[in-house]
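Asker: Pasting the sequence and the predicted coordinates here, then a few questions.
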Amino acid sequence: MPNTALPGENPRPERAPSELTAEQRDAVAGVFASIDQVARELGERFSAAGHELALVGGPVRDALLGREVHDFDLTTDAVPQRILELVDGWADAVWTVGIDFGTVGLRKNGLQLEITTYRSESYSPKSRKPEVDYGTSLTADLERRDFTVNAMAVRLPERAFVDPFGGLDDLRDRRLRTPGRPEDSFGDDPLRIMRAVRFAAQLGFEPVPEVRTAAREMADRLAIVSAERIRDELTKLMLSPVPRTGIELMVELGAAPYVLPEIPRLRLEIDEHHRHKDVYEHSLTVLDQAIDLERERGMQPDLVLRLAALLHDVGKPKTRAFEPGGRVTFHHHEVVGASMSKNRLSALRFPKDVVADVSKLVALHLRFHGYGKGEWTDSAVRRYARDAGHLLQRLHVLTRADCTTRNRRKAAALSRSYDDIERRIERLSEEEELNSIRPDLDGNEIQRILGIKPGPLVGKAYRFLLELRLENGPMGAEAAEAELRSWAAAQGIELPEA
């Protein structure tokens, strides 16, 4: 079938298995509308110098799917040094962070683009970094890409659509195939197994049987991939519309032990004598419900919340115990789970604030269940809000999402309790600014009243006053000073004369 050309000059004779629809032609043309001048000028510069240039991969795929295009990736037969020469004096800025992998970045008219030399890359059995060799053919470059839906290109400046491996058909059918043998693709870069998982969650694509088989047989190759690359794919998966799909596929393909080994371990055996919820299914349902609540509350996709929802019960396998009468308990699983979450996310090189926030949410996720029917005092509500701190809204969502009971009466009662505590926190917040609760006296005032210098005793007195503040609400400086003096006398601290 003849090649499909976008508006522009005459196409080159590239094979295309399927014609673009009018809607897809408009979508791709729309992408070029935003980069028309830059694409034309850059394409003409390369062409005049005897080099090829093409928009490739993700931008083409996303345009055909009608998704917003943010990144503009191009490929060429020019080597990096030649790329630098061709854009010298034309680009507004140039950076060479990825030049060792054949990539030159540039900015022109507010647009950021990356140009990569045709290449083929592979991993030796024990290497964590790919070996890069430059190529001379666009078709060969597309063949070494991960999946056919990412192996489509548009040549510049003539805007000829290039699809030598049937990516357009696969895009229509929402399936993931590799341009060549999947064993070769995953052997070249094992991270592509995680990319398949991510595309399933992000785009709703279904890996074909041969891709599933190869991924399952080669999942252990993920062990050579750096933690940072795995983290980045996991992050994209978790922020996708349906992360559950990706998590389930990751477990099915045997990739989870090399990414989040705690997740498949949640599938605890359930026998007739020790019945309890399937923790794996429960955790995925909590993740789904947290995402639903995100949308209901107008929140953006929240990595911290979603990771906490997925990991909130990872401490259960280690803490499971069988009690008389067939009862199953998981005492302190939130404490164990918080430690496990911290260790796993740290190993994946997540930022320290993400690690701290996720592990804290896991540690706090059971706190609400002591609320009962609203018996908590205002001081208990203050402590709950203060302990959650900036994570309070996320804790509200996680706590609500953690209700997966099929008992409607029980679920309704829990929902009413959630509503009640949120109302009480809101009321107390308006009255007392719960997010920034402090004692009625600061450190300087404590030192003045007690006649002491900075040191551990100041911290001890501060904590005493904070407990009073949480218990009683605002006291005022005079009452707080009286309480501090009484405390100091009980501690045997000699006070200065007033």
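Answerer: Yep, that arrived.

Asker: contacts, neighbours, all on C-alpha from now
Answerer: Fine.

Asker: okay, now R394: neighbour count?
Answerer: R394: 22 surrounding residues under other CA atoms under 10 Å.

Asker: Quick check: buried residues in stretch 110-121?
Answerer: Counting neighbours by 16 or more other CA atoms under 10 Å, one finds that the buried residues in stretch 110-121 are 112-121.

Asker: which one's the longest helix in this protein?
Answerer: With DSSP state H applied, the helix covering the greatest number of residues in the chain is identified as helix 22-48.

Asker: let's bring in a second one:
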Amino acid sequence: MSNTPSAARSDAATGNGRERSATSELTAAQRRAVAELIRVSPVADELGRRFADAGHELHLVGGSVRDALLGRLGEDLDFTTSALPEETQRLLQGWAEAIWTTGIEFGTIGAARRGLRLEITTFRAEAYDRVTRNPIVQYGTNLQDDLQRRDFTVNAMAVSLPDHRFSDPYGGLADLAAKRLRTPGTPHDSFADDPLRMLRAARFAAQLRFTVAPEVVTAMTAMAKDLSRITAERIRDEFTKLMTGADPVAGLRLLVDTGLADQFLPELSGLRLEIDEHAQHKDVYEHTLTVIRNAMSLEEDGPDLVLRMAALMHDIGKPATKLVGPDGRVSFHHHEVVGARLTRQRMKALRYPKDVINDVTELVALHLRFYGYGRGEWTDSAVRRYVTDAGPLLARLHKLTRSDCTTRNRRKAAALAADYDALEERIARLQAEEDLAKVRPDLDGNAIMELLGIPPGPLVGQAWRHLKELRLERGPLEHDDAIAELLRWAAERGITPPA
């Protein structure tokens, strides 16, 4: 680098620019915090005065302070206090509209007041056994020790009530302005106490678009296997927050790069080794991340967990189905079938609700059905089946299929988009003629039993499915034609209807 006066002036100007930018960010954060605190102060200050009058400290703390600084404080407020839980409960009596004590064994009392949900926890200075994540609860004696035990510096700030004194012993405000994630103490000690904090770091990277400090990433990589101490349900909850964040791809990359994904979602890391057959991306892993971004761009009413999870899982069957042909081309035949099975297994292991598992699995199974439509081989019957099989997932299937087109070949991308436009127009035309979402046979079960003279049982179901197949194949039948088809089916099976 040149040591000329002009270079020195340039460096100084750049440095001053960074300082001005940082100062501007801090000032903006402080303004946002003031506005948010004014919004909740009628309740927060009332509560603070009650505790102060009883000789106790009360501080708004943790995520509540962070969110106030970000201008996104919600209706849930977290407090810490010098009062023991029983004293907290006494102070809330007659003031709170409701009180709950489900967290009292951890020093937490909950309350509701004027539409706000409050959680008040006694100063903590607990240690962890570092075998499970269960804390050995020990009450602390001061605010600084309480803040030191928290996961990240941006969550280790407090506002005292009712005087609004700001405490930031670990530089959380500067980290918040820099969008940087650090731990109050050493990352190793923080993650050894609670390994879930490693997954939370990836979640904050996704939710808040924060950069994780290098020393934190190093500790996450070294300690990834400690995540095995955490229950599947808690991992699922953090992962769901990551996937519904503003930038899930950033969080997913961090999980893969640190080895955390290998502990609960190894299929994701496995995609890095599988070269995509169309060679439009470096590998299937990069393709998958692009599909997630594409799917997000098509969301209409906020984050759609089912759609994003389907985008994440849609190609996980490729490693098990990879085949290199004599010409060197790579194929993944029936990877959607294998992928659907793997998706169900993985999501069950993570304890996702059954309806979420079923929806994501079905989308993975169906995501390739569209390909081939552009060759002109689809009959109206095939379109009806496509709609019927997708059922209530049709809108999501449209989005997933469109998102899966990541080719860099503009002509090919335009052709695929045009084909799908044509398919959606054709679906709309058929739906105008008949309600495809509610396709039923032209004769119901009662009519089948009466016409064939048979009692309820498996035979009725077989006849019903036969008529439904005809309905999908040929569209609505006239009543007499439907009866004739049923009688023909019965005659082939030796069933003699009543005279």
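Answerer: All right, it came through fine. No experiment lies behind these values; they were computed from the predicted model shown.

Asker: TM-score them against each other, please.
Answerer: Aligned and superposed, the two chains score 0.92 in TM-score terms (TM-score structural alignment, normalised by the length of structure 1); 477 aligned residues with a CA RMSD of 2.1 Å.

Asker: Find the nearest non-adjacent residue to the alignment partner in structure 2 of C403 of structure 1, please.
Answerer: Taking TM-score structural alignment, C403 of structure 1 has C405 as its aligned residue in structure 2. Once its chain neighbours are removed from consideration, C405 of structure 2 has its nearest residue in A413; the separation is 6.7 Å (CA to CA, 6 or more residues apart in numbering).

Asker: So that neighbour lies in a helix, does it not?
Answerer: Yes: applying DSSP: H, G, I helix; E, B strand; the rest coil, one finds A413 of structure 2 inside a helix.

Asker: Name the next helix or strand downstream of the longest helix of structure 1, please.
Answerer: With elements assigned by DSSP states H and E, the helix or strand that comes after helix 22-48 of structure 1 is strand 53-56.

Asker: Please compute how far that next one lies from its chain's middle.
Answerer: 29 Å (CA atoms, centre = their mean, to the nearest Å).

Asker: cool, and stretch 354-362 of structure 2?
Answerer: Taking CA atoms, centre = their mean, the mean C-alpha location of stretch 354-362 of structure 2 is offset from the chain mean by 14 Å.

Asker: so where in structure 1 does it end up aligned?
Answerer: Per the alignment by TM-score structural alignment, stretch 354-362 of structure 2 matches residues 352-360 in structure 1.

Asker: Check the mean deviation of the matching stretch from structure 2.
Answerer: After superposition onto structure 2, the average distance of stretch 352-360 of structure 1 to its aligned residues comes to 0.7 Å, using mean CA distance after the TM-score superposition for structure 1.

Asker: any residues touching that stretch, and which ones?
Answerer: 304-305, 307-308, 337-339, 341-342, 345-346, 391 (CA atoms under 8 Å, 6 or more residues apart in numbering).

Asker: Can you tell me how far the spatially most central residue of structure 1 is from I193 of structure 1?
Answerer: The central residue of structure 1, meaning the one whose C-alpha is nearest the mean C-alpha position (CA atoms, centre = their mean), is T235 at 2.6 Å. Using CA to CA, to the nearest Å, one gets 15 Å for the distance from T235 of structure 1 to I193 of structure 1.

Asker: residue ranges of the helices in the stretch 151-300 of structure 1, please?
Answerer: Using DSSP state H, counting those that start in this stretch, the helices found in the stretch 151-300 of structure 1 span residues 167-173, 182-188, 191-203, 209-218, 227-238, 243-252, 279-296.

Asker: most packed of those helices?
Answerer: Stretch with highest mean neighbour count among the helices of the stretch 151-300 of structure 1: helix 191-203 (a mean of 23; mean count of other CA atoms under 10 Å).

Asker: show me where structure 2 has strands.
Answerer: Assignment of strands within structure 2 using DSSP state E yields the ranges 58-61, 76-81, 98-100, 108-113, 116-122, 127-128, 135-136, 158-160, 166-167, 180-181, 211-212, 323-324, 330-331.

Asker: So for T288 of structure 2, which of those sits nearest?
Answerer: If you check each of the strands of structure 2 against T288 of structure 2 by CA to CA, strand 330-331 wins as the nearest, at 16.6 Å.

Asker: with structure 1 superposed, average distance for that closest one?
Answerer: Using mean CA distance after the TM-score superposition for structure 1, the mean distance for strand 330-331 of structure 2 is 1.6 Å.

Asker: so where in structure 1 does that strand end up aligned?
Answerer: Per the alignment by TM-score structural alignment, strand 330-331 of structure 2 matches residues 328-329 in structure 1.
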